[in-house]
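Engineer: predicted model and sequence below, questions to follow.
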Amino acid sequence: MNGGILPAALAGFGTGLSLIVAIGAQNAFVLRQGVRGQAVLAVVGICAASDAVLITLGVAGLGAVVTAWPAALTVVGLAGGAFLICYGALAARRVLRPGQALTTTGATAGSAGTAVLTCLAMTWLNPHVYLDTVLLLGSVAAERGPLRWVFGAGAMLASLAWFTGLGYGARLLSGVLSRPAAWRTLDALVATTMLALGVMLLARAL
């Protein structure tokens, strides 16, 4: 069951990638920042480093603690749901008021700082992150026995590769999104994703 080092690493990479590629609040945010070319390194770094910390905790066995204290996920769900709804509402406002659409050029220090804080909230106020990394990846890694850390390293590498590709690859869309109408479409996607996830988190937490 344990297998070798390479199979364990590949299994971790595949499992980790399968959990993060689905469109979600974090991916939508990274995509938008990547298209704008704003604080991309910081945003990618926060996402990858946060996943690495959470995967480490999961492989170390923290999942049992999280399971024993479900109230923690409820609190995170309430805060995260409210945050996502507010962020989604701002994106929807940009769709309804094209003049407020953000361009792909320039970035002030303040807006870069806001991007970093938003990324931190988007990551750590999402209970799905804990379920996927700490609980699910942690339990699957445990099945690898002595190779569980190799499995975890593979999952961390998948996270780094995905967010790096998403953040910096999104820049390729800057030409397509040079028109206001295209930005409105992207903001509509972001708004729909954020609002839907926010409502879902609040519904599950209440």
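Structural biologist: Cool, the structure landed.
Engineer: from here on, contacts and neighbour counts on C-alpha atoms
Structural biologist: Fine.
Engineer: with adjacent residues omitted, what lies nearest to the most centrally placed residue in the chain?
Structural biologist: Geometric centre of the chain, nearest residue: residue 26, 3.1 Å, by CA atoms, centre = their mean. Nearest residue to residue 26 in three dimensions, chain neighbours excluded: residue 122, at 6.0 Å (CA to CA, 6 or more residues apart in numbering).
Engineer: what's downstream of whatever helix or strand the residue nearest to the centre of the chain lives in, the next helix or strand?
Structural biologist: Using DSSP states H and E, residue 26 falls within helix 25-36. The helix or strand immediately downstream of helix 25-36 is helix 40-59, counting by DSSP H and E.
Engineer: pull out the buried residues from that following helix.
Structural biologist: Residues of helix 40-59 classed as buried: 40, 43-48, 50-52, 54-59 (neighbour count, 16 or more other CA atoms under 10 Å).
Engineer: and here's the other structure:
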Amino acid sequence: MPAPAAAPHSAPHLTDRLLLRPYAPEDAAAFFALIDANRLRLRPSFPARETAASSANACIRLLKQFGHDWRTGRLYVLGIWHRTGGHYLGDISLKPNWTAPVTLEIGYYLAAEAEGQGYAREALAAAVAFAFGPLGAARLLIRCLPNNPRSVAVAEALGFQPLPVRARPAWLRRVLGSTPVLYYILRREEQAQT
């Protein structure tokens, strides 16, 4: 299945406490500040994002790339803001594989001070609805490091099930180390039953 002919609507997604929406150019300063303040925490799980957000100017270019990615169906990135205070909290992204069955890998992170308040769970629930609704996904994947129990708990709370642990190929172990990566899956039919 190819990418959709038209990009999905980029209207904000609202939850009880959160606003999720594609980034705008004026979000670059907040985006950079959050990544810069959380660089060491984010590097193990989001090395490409952390590297790409090396400066305020780099973040302007990165947010433009996110807009292009949205329009072409390559990647859907939503910033997460608190609805009442307007504070930028983090983001959640959905990377599609457009071959059948359509699978999207979801990644998310929050600022350190936003963790432990249920925001990731709330944002993930909105992303699941977006993925199974407008994006037409058949299944969703989340990748977690074993030393990140909060991310594991968020995935499991939304009904994601662990997949068997697979050893990394030798070339990838040389680059990323030998720590296994945990994968969690949610299939559309399973989500519909909950």
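Structural biologist: Cool, got the structure. This structure is a prediction, so every number in the text was calculated from the model and none was measured.
Engineer: please state their TM-score.
Structural biologist: Once superposed, chain against chain, the TM-score is 0.25 (TM-score structural alignment, normalised by the length of structure 2); 80 aligned residues with a CA RMSD of 5.0 Å.
Engineer: re earlier: now do the helix holding residue 26 of structure 1: distance to the chain's middle.
Structural biologist: 9 Å (CA atoms, centre = their mean, to the nearest Å).
Engineer: what's the answer for stretch 148-156 of structure 1, then?
Structural biologist: The answer for stretch 148-156 of structure 1 is 18 Å, by CA atoms, centre = their mean.
Engineer: what's in contact with it?
Structural biologist: 5, 8-17, 48, 51-52, 55-56, 59, 137, 141-142, 144 (CA atoms under 8 Å, 6 or more residues apart in numbering).
Engineer: any idea how far residue 74 of structure 1 is from residue 91 of structure 1?
Structural biologist: Using CA to CA, to the nearest Å, residue 74 of structure 1 is found at 26 Å from residue 91 of structure 1.
Engineer: before we move on, what about residue 166 of structure 1?
Structural biologist: 20 Å.
Engineer: show me what the longest strand belonging to structure 2 is packed against.
Structural biologist: When structure 2 is parsed with DSSP state E, its longest strand is strand 88-97. In this structure, strand 88-97 of structure 2 makes packing contacts with helix 28-37, strand 76-82, strand 103-110, helix 119-132, judged by 3 or more CA pairs under 8 Å, 6 or more residues apart in numbering; DSSP states H and E.
Engineer: how big is the angle separating it from strand 103-110?
Structural biologist: Taking axes from the mean of the first three to the mean of the last three CA atoms, to 10 degrees, one finds strand 88-97 of structure 2 and strand 103-110 inclined to each other by 170 degrees.
Engineer: tilt between strand 88-97 of structure 2 and helix 119-132?
Structural biologist: Going by the same axes, to 10 degrees, strand 88-97 of structure 2 makes 30 degrees with helix 119-132.
Engineer: tell me the angle of strand 88-97 of structure 2 relative to strand 76-82?
Structural biologist: Using the same axes, to 10 degrees: strand 88-97 of structure 2 against strand 76-82 is 160 degrees.
Engineer: any idea how many residues pack against residue 118 of structure 1?
Structural biologist: By other CA atoms under 10 Å, 16 other residues sit near residue 118 of structure 1.
Engineer: if I look at it, how far off is residue 41 of structure 1?
Structural biologist: 14 Å.
Engineer: swap in residue 128 of structure 1?
Structural biologist: Taken as CA to CA, the span from residue 128 of structure 1 to residue 41 of structure 1 is 23 Å.
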